[in-house]
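Trainee: structure, please.
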Amino acid sequence: MITVEDVRQLAVTLPRSSEHLIRDRVKFRVGSIVYVAFSRDETLMGFGFPKEERDALIAAEPDKFLLPRESDLRFHWVVGRMAALDPDEMRELVVEAWRMAVPKKVYAAYMSRPGH
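Mentor: Sure, this is the predicted structure:
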């Protein structure tokens, strides 16, 4: 199980990432692009994810992942149940969502740092 604090500790290390509280929901953005957002009760984590791959992700682990609400289906977005996510999986999902929001050179510079 992961928490908002677990994600926050990772997000502060990602270049150009910033945290915002919008309508009582914690969101992480790069500029105006939201790449991770939590439900108000912090049980669900929405994150950027390629639309063409989301059906396969959800089909593979329906107890862990679900489609976003109907109004968000047009976006590259998936929702995960925080109680079902482990820290390593969260790290991969958050970094990949962030990668979709930053320029390629920013991601390349981040990945070239020691430990990545």
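
Trainee: from here on, just use CA atoms for contacts and neighbour counts.
Mentor: Fine.

Trainee: helices and strands around the biggest helix by length in the chain, which ones?
Mentor: With DSSP state H applied, the helix covering the greatest number of residues in the chain is identified as helix 87-101. Applying 3 or more C-alpha pairs under 8 Å, 6 or more residues apart in numbering; DSSP states H and E, we find helix 87-101 packed against helix 4-11, strand 33-38, strand 44-48.

Trainee: one more, so I can put them side by side:
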Amino acid sequence: MASWDDVRRIALGLPETSERPSYEGVAAWRVKDKAFVWERPLRGKELEAFGPAAPEGPILGVRVADLGVKEALLADDPGLFFTTPHFDGYPAVLLRLDRIGVAELTELVVEAWYARAPKRLAAAYGTETTGPEG
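Mentor: Presented below is the predicted three-dimensional model:
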């Protein structure tokens, strides 16, 4: 299963990515100052709302392309992906980091990076990783 070291390695391997604490003091990874993945512990009201069913362990926030992708992920694997009212109407999901493999995590982090990277940077990276044939 994946760890914070995996998140860090994958995120920082993407062009123009930096790591710095979010306003809450937890780790966040950004491309051109736009967060695309971040550590997201549950807050008091969220823990109360979940009650005994509150997810335990490390939680990663992941930006997604749009609300359709968010809904698809939530429906596809509710044991891995979840959300809270804080993220209603926002294209992001939360995931239980200790329940995801490194390959799937890599795919999600790269997709999150593409969702936030400037178009020119994303296009240049896509050409670099796939070659001129795309």
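
Trainee: TM-score for these two?
Mentor: Here the superposed chains carry a TM-score of 0.86, computed using TM-score structural alignment, normalised by the length of structure 1; 115 aligned residues with a C-alpha RMSD of 2.0 Å.

Trainee: picking up where we left off before, where does the longest helix of structure 1 end up in structure 2?
Mentor: Helix 87-101 of structure 1 corresponds to residues 102-116 of structure 2 when matched by TM-score structural alignment.

Trainee: which residues does the matching stretch contact?
Mentor: For stretch 102-116 of structure 2, the external contacting residues (C-alpha atoms under 8 Å, 6 or more residues apart in numbering) are 1-2, 6-7, 10-11, 14, 31, 34-37, 62-65, 122.

Trainee: spatially central residue for structure 1, please.
Mentor: Centre of structure 1 computed as the mean C-alpha position; nearest residue by C-alpha atoms, centre = their mean is residue 47, 3.2 Å away.

Trainee: that one matches what in structure 2?
Mentor: With the correspondence set by TM-score structural alignment, residue 47 of structure 1 lines up against residue 62 in structure 2.

Trainee: ok, back up a step: for ChimeraX, what selects the buried ones among the contacts of stretch 102-116 of structure 2?
Mentor: In ChimeraX syntax, the buried subset of these is picked out as below (16 or more other C-alpha atoms under 10 Å):
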select :2,6,7,10,11,14,31,34,35,36,37,62,63,64,122
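
Trainee: how near is the alignment partner in structure 1 of residue 36 of structure 2 to residue 93 of structure 1?
Mentor: With the correspondence set by TM-score structural alignment, residue 36 of structure 2 lines up against residue 35 in structure 1. Residue 35 of structure 1 sits at a distance of 10 Å from residue 93 of structure 1 (criterion: C-alpha to C-alpha, to the nearest Å).

Trainee: compare the helices and strands packed on helix 87-101 of structure 1 and give me the one nearest residue 102 of structure 1.
Mentor: With C-alpha to C-alpha as the criterion, residue 102 of structure 1 lies closest to strand 33-38 of those, at 9.1 Å.
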